[in-house]
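Asker: Here you go, sequence then predicted model.
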Amino acid sequence: MTMSEPVATSREAVHARRADLLDRLCELFLAEGFAHFTLNELAARLRCSKSTLYNLAGSKEQLAVRVVNHYFKCATASIEHRVSEMTDVRARMHAYLQAASEALAPASRRFIEDMAANPATRATYEANARAAAEHIRSDVKEGVRDGVFREVDAALVGEMVGLTITAIQRGEIGERTGLSDSEAFAALSHFLVDGLATRSEHSARRRTGDPDTAEDP
């Protein structure tokens, strides 16, 4: 055994402990929010020392930013993995928004409100909404190119989707419509895929019995 092996093992152990602590903080923040916690309270809830928390971030605000970044990084990786092998742009768009809905499902309203009230964390989730809008814009362009979506301005559609996702994340859609976040994402998915489909695509999918485009009675 070389001298570098114990050092590498020690570093891996430290990294694993920090990753576990981030996961536990993320779970706590999603369930209860974060603005009302002090570092002492967080240390007590997680049964760790304040110095352990300071190893993650130098202040409570920096800790909140790191945890929120961790949440979105993990959610984005999961969503991208879920759709990475999908070649049908309509199915991919449905799956992307469904996965986004599921990733947001554990987030309590208090977490959303705390995230929106803090400029640093708000910037993180607004950046996430812009990334989602860019993903949808790319899918729309592909769908138009492949002839399954009618000719539309993909940039405009992406921008509208980004604004809608932000409104869902802030709780504005739920307050105005009574829909849960999950229901709002599902409705957005159907609105996009069905609304953008060409007439010939609608007809073809009806012939195959696709329920997503079945006509209202």
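Answerer: Happy to help now that I have it.
Asker: From now on I want contacts and neighbour counts done on CA atoms only, so please keep to that.
Answerer: OK.
Asker: Could you give the number of residues near Glu142?
Answerer: Using other C-alpha atoms under 10 Å, Glu142 has 17 neighbouring residues.
Asker: OK, contacts around it?
Answerer: By C-alpha atoms under 8 Å, 6 or more residues apart in numbering, the contact list for Glu142 reads Val89.
Asker: switch to 6 Å and redo it
Answerer: With contact set as C-alpha atoms under 6 Å, 6 or more residues apart in numbering, Glu142 has no partners.
Asker: Please tell me how far it sits from Ala116.
Answerer: Distance from Glu142 to Ala116, counting by C-alpha to C-alpha, to the nearest Å: 33 Å.
Asker: so where do the helices sit in the protein?
Answerer: All helices of the chain, identified by DSSP state H, fall at 4-32, 39-46, 50-56, 60-83, 89-104, 109-117, 119-146, 154-170, 172-177, 181-196, 199-207.
Asker: The last one vs helix 181-196, what angle?
Answerer: Going back to what we said before, that points to helix 199-207. If you take axes from the mean of the first three to the mean of the last three C-alpha atoms, to 10 degrees, helix 199-207 sits at 120 degrees to helix 181-196.
Asker: Comparison target, given below:
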Amino acid sequence: MFDLADDGFATRRQTALFDDLLALFLAEGFSHLTLDDIAARLRCSKSTLYTLAGSKDELVRRVTIHFFKRATNAIEAILEQTRSERIAAYLIAVGEELAVASDVFMADLNAFAPAREVYEANTRAAAQRVRELIEEGVGNGAYRQVHASFAADLVATIMVRIQQREVRTATGLSDAEAYAELATLLTYGLRA
């Protein structure tokens, strides 16, 4: 996953509002909510929401960025503490971070282009991170000699299919479950 350099939050109150928005969206999705609904649920004014973003569309996009930034930071913290089976640890952590999202949120994310674009960019960055981990594992002898670019491309393909909800449609697996399965397949397939 990727790290968006700056959420652009100016105050603790704004950060807290983004956290509250994220919790609301993760639990219930966002497509059905109006700015009036959101303001009422967060017990703030619409003008307060407009300090966060100029429109509902931009607010959803920024909350999506906030979600993936938090996820990236949590995943990288786990990876820093992991010395073996790093690809599995990474992909399982990705799955765990996605597991907090309701099906409604994931469907809304996929249906709303600005949020989907954030997820797509995050998926590309995650695939690049997996490539780095494959190269690292091959380099230190943990993984057999494989063509890292090919393996990373293969992983990127399935990650995109997960993100686009194709894996869910084909298998019934949630995004989190699909990442756990991918971690298992990759780990055993790459071992030296």
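Answerer: Yep, it's here. All values derive from a computational prediction rather than experimental measurement.
Asker: what TM-score do we get after superposing?
Answerer: Overlay of the two chains. TM-score (TM-score structural alignment, normalised by the length of the second structure): 0.89; 183 aligned residues with a C-alpha RMSD of 1.5 Å.
Asker: Ala138 of the first structure maps to what in the second structure?
Answerer: Ala isn't right for residue 138 of the first structure; it's Ser. Using TM-score structural alignment, the partner of Ser138 of the first structure in the second structure is Glu132.
Asker: For burial, what's the neighbour tally of its match?
Answerer: 16.
Asker: That one: what's it in contact with?
Answerer: Contacts of Glu132 of the second structure by C-alpha under 6 Å, 6+ apart: none found.
Asker: Leaving out the residues flanking it, which one is nearest to the residue nearest the centre of the first structure?
Answerer: In the first structure, the C-alpha nearest the mean C-alpha coordinate belongs to Ala100, at 4.7 Å (C-alpha atoms, centre = their mean). Nearest non-adjacent residue to Ala100 of the first structure, counting by C-alpha to C-alpha, 6 or more residues apart in numbering: Ile79, 6.7 Å away.
Asker: Translate that neighbour into the numbering of the second structure.
Answerer: Counting by TM-score structural alignment, Ile79 of the first structure corresponds to Ile75 in the second structure.
Asker: what's in contact with stretch 60-76 of the first structure?
Answerer: Cys26, Ala57, Ala103, Thr121.
Asker: Show me how far that stretch is from its chain's centre.
Answerer: Averaging C-alpha positions (C-alpha atoms, centre = their mean, to the nearest Å) puts stretch 60-76 of the first structure 12 Å from its chain's average.
Asker: Buried residues of it, list them for me.
Answerer: When neighbours are counted by 16 or more other C-alpha atoms under 10 Å, the buried residues of stretch 60-76 of the first structure are found to be 60, 63-72, 75-76.
Asker: Present those as TSV; the columns should include distance to Thr198 of the first structure.
Answerer: Formatted as TSV, the buried residues of stretch 60-76 of the first structure follow (distance: C-alpha to C-alpha, whole Å):
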residue	distance to Thr198 of the first structure
Lys60	51
Leu63	48
Ala64	45
Val65	43
Arg66	43
Val67	42
Val68	39
Asn69	38
His70	39
Tyr71	37
Phe72	34
Ala75	32
Thr76	30
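Asker: For Leu21 of the first structure, state which of those residues is nearest.
Answerer: Val67 (9.8 Å; C-alpha to C-alpha).
Asker: What does that closest one correspond to in the second structure?
Answerer: By TM-score structural alignment, Val67 of the first structure lines up with Val63.
Asker: From Asn55 of the first structure, how far out is Ser49 of the first structure?
Answerer: 10 Å.
Asker: and what of Phe191 of the first structure?
Answerer: From Phe191 of the first structure to Asn55 of the first structure the distance is 45 Å (C-alpha to C-alpha).
Asker: Then Arg122 of the first structure?
Answerer: 23 Å.
Asker: Under the alignment, what does Ala178 of the second structure map to in the first structure?
Answerer: Checking TM-score structural alignment: Ala178 of the second structure goes with Ala184.
Asker: Could you count how many residues lie near its match?
Answerer: Neighbours around Ala184 of the first structure, by other C-alpha under 10 Å: 19.
Asker: Tell me the spacing between it and Pro106 of the first structure.
Answerer: Distance from Ala184 of the first structure to Pro106 of the first structure, by C-alpha to C-alpha: 15 Å.
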